[in-house]
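1. Fold the following and give me the result.
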Amino acid sequence: MNYSTGAATAVAPANPWAIVPPLGNLDAYISAVNRMPLLTPEEEQRFARELRDENKVEAAGKLVLSHLRLVVSISRQYLGYGLPHGDLIQEGNVGLMKAVKRFDPEQGVRLVSYAMYWIKAEIHEYILKNWRMVKVATTKSQRKLFFNLRSMKQAFKADSAMDEAGVTHRETLSAGQVETMAERLNVKPEEVLEMEMRMAGGDVLLDPSPSDDGEQAFGPIAYLADVAHEPTAMIESHQRDVLASDGIATALQALDDRSRRIVEERWLKVNDDGSGGMTLHELAAEYHVSAERIRQIESAAMKKMKKALAEYA
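-> Predicted structure coming up:
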């Protein structure tokens, strides 16, 4: 299998395994791995046996280095997902190292055929984790449908009719296309439609940050939040209910009879007609004191109750 991503552009050095590409330069890295020498079947078998039987790190390194161009070639197939090429290559290299570690030279296959599965598996996992904030595919069947559906949809778009300006207007799948995809992928049409809906949707911030001009951005949090059932609000409401019932009853017990009756008449009593209790002058007449004295007793009682409520809370 020819998996070279390009012909060698320079004469290989005396020790081709000593090539170290400059850091931070993806083009230099790709150029360097394309100059790595390929292993013959005999060399591959020898290095694989040395790794398996003697656990030689140098043998593993040569197996990995000679197949780095394969990772570059495979990673290019996934550039359409909008993820950095360097990250795709990095994840593919992880898959390559896993393949080298598990490769059995006695199976009668070349490492390139065995490694392709592991490289694609790692790249697939990376894409599914990073393509969206929320995973679009979690089960094995959904993962398979995700990658196959996207490639088939692109093929349908390429074959669709175009207007005089050369612009394809069809963005969604037709009923016939859904049926065709479901038949080819051996899944239900409903599964195709569900995955299409997941792929078409985008990530939306629940609480977006303000824009550059200082205006507050509108997000779903504005209409999704249920203030009545927000945990903090529910706890505060429960605390208020407790203080309004048991708390006030406990605080009233700390008052003498006259102070308790004044507070109840002034703040807690409600008549049938909706009016409140007795006024300061009515209480003053009953206790044969001035209205100012009733106000002073009420004020002292309220302070005492406030202290008692604080201790109760």
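2. Please make it C-alpha for all contacts and neighbour counts, starting now.
-> OK.
3. Kindly tell me how buried the residue nearest to residue 88 when sequence neighbours are not counted is, as a neighbour count.
-> Nearest-residue entry for residue 88: residue 75, 5.7 Å, with adjacent residues in sequence omitted and distances by CA to CA, 6 or more residues apart in numbering. Residues near residue 75, counting by other CA atoms under 10 Å, number 22.
4. Relative to residue 65, how far out is residue 75?
-> Look at residue 75 and residue 65: by CA to CA, to the nearest Å, they are 16 Å apart.
5. can you check residue 76 too?
-> Computed as CA to CA, the residue 76 to residue 65 distance reads 18 Å.
6. Tell me which helix or strand residue 192 sits in.
-> helix 189-200 (DSSP states H and E).
7. which SSE is the spatially most central residue of the chain in?
-> What sits nearest the mean C-alpha location of the chain, by CA atoms, centre = their mean, is residue 133, with 3.5 Å. Remark: residue 133 resides in no helix or strand, with elements defined by DSSP H and E.
8. List the contacts of it.
-> For residue 133, the contacting residues are residue 203, by CA atoms under 8 Å, 6 or more residues apart in numbering.
9. Repeat the analysis, applying 10 Å as the threshold.
-> 202, 203, 204 (CA atoms under 10 Å, 6 or more residues apart in numbering).
10. if you look at those, which of them are in helices?
-> The helices in this structure, assigned by DSSP state H, contain none of the contacts of residue 133.
11. Mind checking which of the residues you listed are in strands?
-> If you go by DSSP state E, the contacts of residue 133 have nothing in strands.
12. got a winner among these for most neighbours?
-> residue 202 (12 neighbours).
13. now that one: how far from residue 45?
-> Using CA to CA, residue 202 is found at 47 Å from residue 45.
14. surely residue 136 meets residue 129?
-> Yes: using CA atoms under 10 Å, residue 136 is in contact with residue 129, at 8.9 Å.
15. which residues in the stretch 201-313 of the chain form helices?
-> Shown for the stretch 201-313 of the chain, the helices assigned by DSSP state H, counting those that start in this stretch span residues 221-224, 231-242, 248-253, 257-263, 280-287, 291-312.
16. one more to put side by side:
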Amino acid sequence: MTSTAMTLSHASNPKTNALTAMPSPVGNLDAYIRAVQQYPMLTEQEEQNLARRLRDEDDLDAARQLIVSHLRLVVSTARQYLGYGLPHADLIQEGNIGLMKAVKRFDPERGVRLVSFAMHWIKAEIHEYVLKNWRLVKVATTKAQRKLFFNLRSMKGNASHLDQAATESIATQLNVSEADVREMNMRLSGRDIALDPGPDVSDDDSYAPIDYLADDTMEPTAILEGRDRDNLQSTGLQHALGQLDDRSRHIVQSRWLADDSGATLQDLADEYGISAERVRQIEAKALKSLRSYLVPA
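-> Presented below is the predicted three-dimensional model:
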């Protein structure tokens, strides 16, 4: 009997019917916005009753009614962030996530309306989405930078350049340094550039970042060549010197591998009691042998 009476009561109340009916699928964003505008706002008493049902009984239908009655708030809030060039539908979707989080945490005993409580959560989700997707590289990471990011665009108006007076004024109002204002303005004024425009770009004069950001020292062939060179200058050279006789090795080391300026032909000639020409011949023959030992097999 009670169930029947409740059903009849709902049927006779168009406002209750609008809130309890499941939303119908819509084909585009405009249709969605028109649909959510049709859900009536709740009175304070209705809102508190639904919030208590959700809190005390874990009533998901009460949660749904709280959410659908505030979808228009998300649409209105998301519209304020269209200046960042992101899809309105995506902004609304993120805002709806914030609304659901707010409904889950809402306490009807605090004496605050859900519309005021939910605004923080809606904006927080939209802010996070904007910061993650407006640029490939994050433009704001600290709390102060986030505040500056979301206020600078509106405070500077249509001006493309901030003069000293405007920079000082914004820095004072937001309690940040002038350097932070100038840096954020530069980030907001910049745009993403493709690292490599791809094969479709036929302009021979184009100069993409990939052309000047590439690190040739990390190219695999260059790395292998460097390792071979280092090996020849250390282990390989010592092995090659070990193949020479004592006199030839001493002459090469004295002439080319000494820490100082190196010995002259005459110095070595006096040391071995031979002519300088003979020292030169021994040196030439030793260097030829070294080259053959150092050439990779």
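17. so what's the corresponding residue of structure 2 for residue 203 of structure 1 up against?
-> Taking TM-score structural alignment, the alignment pairs residue 203 of structure 1 with residue 192 from structure 2. Contacts were defined as CA under 10 Å, 6+ apart; by that measure residue 192 of structure 2 touches 134, 135, 136, 137.
18. let's see it at 8 Å
-> Counting by CA under 8 Å, 6+ apart, residue 192 of structure 2 makes contact with 135, 136.
19. Pull the number of nearby residues for residue 4 of structure 2.
-> By other CA under 10 Å, neighbour count at residue 4 of structure 2 equals 8.
20. Need the counterpart of it in structure 1.
-> Matched by TM-score structural alignment, residue 4 of structure 2 corresponds to no residue in structure 1.
21. Can you tell me how far residue 4 of structure 2 is from residue 30 of structure 2?
-> Distance from residue 4 of structure 2 to residue 30 of structure 2, by CA to CA: 38 Å.
22. swap in residue 151 of structure 2?
-> Relative to residue 30 of structure 2, residue 151 of structure 2 is positioned 28 Å away (CA to CA).
23. Tell me the counterpart of residue 56 of structure 2 in structure 1.
-> Under TM-score structural alignment, residue 56 of structure 2 pairs with residue 53 in structure 1.
24. And the residue nearest to residue 88 of structure 1, how close does it get to residue 225 of structure 1?
-> 42 Å.
25. Of residue 136 and residue 129 of structure 1, which one has the most company?
-> Higher neighbour count among residue 136 of structure 1 and residue 129: residue 136, with 19 against 15, using other CA under 10 Å.
26. before we move on, what SS does the more buried one have?
-> coil (DSSP: H, G, I helix; E, B strand; the rest coil).
27. Quick one: residues contacting the aligned residue in structure 2 for it.
-> For residue 136 of structure 1, the aligned position in structure 2 is occupied by residue 139, per TM-score structural alignment. Residue 139 of structure 2 makes contacts with 131, 149, 184, 187, as judged by CA under 8 Å, 6+ apart.
28. List buried residues within these.
-> For the contacts of residue 139 of structure 2, a burial check counting by 16 or more other CA atoms under 10 Å picks out 131, 149, 184, 187.
29. Output these in JSON lines; the columns should cover distance to residue 89 of structure 2.
-> Formatted as JSON lines, these follow (distance: CA to CA, whole Å):
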{"residue": "131", "distance to residue 89 of structure 2": "16"}
{"residue": "149", "distance to residue 89 of structure 2": "22"}
{"residue": "184", "distance to residue 89 of structure 2": "27"}
{"residue": "187", "distance to residue 89 of structure 2": "25"}
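30. just the residues you listed now: which is nearest residue 102 of structure 2?
-> Of all these, residue 102 of structure 2 sits closest to residue 131, with 20.8 Å by CA to CA.
31. Now the closest one: which helix or strand?
-> With DSSP H and E as criterion, residue 131 of structure 2 is part of helix 114-133.
32. Pull out the buried residues from that helix.
-> 114, 117-119, 121-127, 129-131.
33. how close does the next helix or strand after it sit to structure 1?
-> Sequence order places helix 143-156 as the next helix or strand after helix 114-133 of structure 2, per DSSP H and E. With mean CA distance after the TM-score superposition for structure 1, helix 143-156 of structure 2 departs from structure 1 by a mean of 0.7 Å once superposed.
34. Show me what helix 143-156 of structure 2 is packed up against.
-> Applying 3 or more CA pairs under 8 Å, 6 or more residues apart in numbering; DSSP states H and E, we find helix 143-156 of structure 2 packed against helix 164-174, helix 178-189.
35. Compare residue 151 and residue 30 of structure 2 (neighbour count), which wins?
-> Neighbours per residue (other CA under 10 Å) separate residue 151 of structure 2 from residue 30, with residue 151 holding more: 13 against 10.
36. Next, work out how far apart the more buried one and residue 22 of structure 2 are.
-> For residue 151 of structure 2, the distance to residue 22 of structure 2 - CA to CA - is 38 Å.
37. just residue 215 of structure 2 next, same as before
-> Applying CA to CA to residue 215 of structure 2 and residue 22 of structure 2 gives a distance of 58 Å.
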